[in-house]
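this one's structure only:
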């Protein structure tokens, strides 16, 4: 029987964070110093990818509630919406892969997991929303089918219905 290489599970205080290094000092510092507090305060949910062969954190992402102003949806999507001020979303706040696992497709796996968790939520969620930190990150999300918000090209979203139809 093949054991999957990674298990994606909710973060808890017992996870060993000390060796994690993704190459972004902001993300590394957030993960080592703040993620536990944010989870305890229920400001975010964090999910970690554990390398099953080394019991090591290979990557993580955070999810929280959000909304997308209707004016930021492309017209063809906004026209299909009720005339609310905003639509509910799940925000992919942070996504990071340890340097030793970068380039192996784990980022795509974590996005898929975030989409699955968002679509199976007991809360109504129209889309997965992300704020790309730079042009490279925006390109990564565009490659995965995300759509730029009107007037905010580094804020991108992927309708959950897209995932459900796959």
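It's in. A quick note: this is a predicted structure, and the numbers were derived from the prediction, not measured.

alpha carbons only for contacts and neighbour counts from here, please
OK.

Could you report the neighbour count for residue 67?
Using other C-alpha atoms under 10 Å, residue 67 has 17 neighbouring residues.

meant to ask about residue 162
Neighbour count of residue 162, defined by other C-alpha under 10 Å: 12.

Take this one as well and set it beside the first:
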């Protein structure tokens, strides 16, 4: 099941989230869903201005990348269908790959924006159909990340 928290946050709140997750020592930030191969990390200021960001913790492993000809594009499953649709829609270049969100131990983050007049919605969670199928440690990490933010800022959960 895809799981996420949706929340409103200032830039200071977003920085606190990254501190809570252990950035830059314990997690790395990268674009989502198209990445360069090999992965090129973002610094936190670039991530905060990005539309969609992947949060990777090396302790759980690297993201699984999809390239032409790989099994993830041929699977007769819902995940395989979404991989094919995303590949066709996004058309990664020859040095790029798609993140296979169904098997990668990563968090999906859409940082909202904040100005003097408005704060937009942010989202943090997992895009995997079954987090436990990736690993029990991954499922615990996702839940800690989402619950840490919820507890700290009164955020509601959806999924």
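The structure has been received and is ready for your questions. Fair warning: this is a prediction, and the values are worked out from it, not measured in the lab.

quick one: TM-score?
After superposition, the two chains reach a TM-score of 0.26 (TM-score structural alignment, normalised by the length of structure 2), with 82 aligned residues with a C-alpha RMSD of 5.9 Å.

Point out the other helices and strands that the helix or strand containing residue 96 of structure 1 packs with.
Here residue 96 of structure 1, judged by DSSP states H and E, is contained in strand 86-97. Packed against strand 86-97 of structure 1 by the contact rule (3 or more C-alpha pairs under 8 Å, 6 or more residues apart in numbering; DSSP states H and E) you find strand 56-69, helix 106-119, strand 127-131.

winner for burial among these?
strand 127-131 (a mean of 25; mean count of other C-alpha atoms under 10 Å).

Export the helices and strands packed on strand 86-97 of structure 1 to a markdown table and append columns for distance to residue 40 of structure 1.
Formatted as a markdown table, these follow (distance: least, C-alpha to C-alpha, whole Å):
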| stretch | distance to residue 40 of structure 1 |
| --- | --- |
| strand 56-69 | 13 |
| helix 106-119 | 19 |
| strand 127-131 | 22 |
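
Go through the ones you listed and name the closest to residue 95 of structure 1.
strand 56-69 (4.3 Å; C-alpha to C-alpha).

Report the buried residues of the first helix or strand past that closest one going along the chain.
Counting by DSSP H and E, the next helix or strand C-terminal to strand 56-69 of structure 1 is helix 75-78. Using 16 or more other C-alpha atoms under 10 Å as the test for burial, helix 75-78 of structure 1 gives residue 78.

name the helices or strands packed onto helix 75-78 of structure 1?
So helix 75-78 of structure 1, by 3+ C-alpha pairs under 8 Å, 6+ apart, packs with no helix or strand.

All the helices of structure 2, in order from the start?
Ranges of helices in structure 2, per DSSP state H, are 11-21, 44-48, 78-90, 131-134, 136-153.

which residues sit against the last one?
For helix 136-153 of structure 2, the surrounding residues in contact (C-alpha atoms under 8 Å, 6 or more residues apart in numbering) are 4-5, 17, 20-21, 60, 105, 107, 124-126, 131-132, 155-157.
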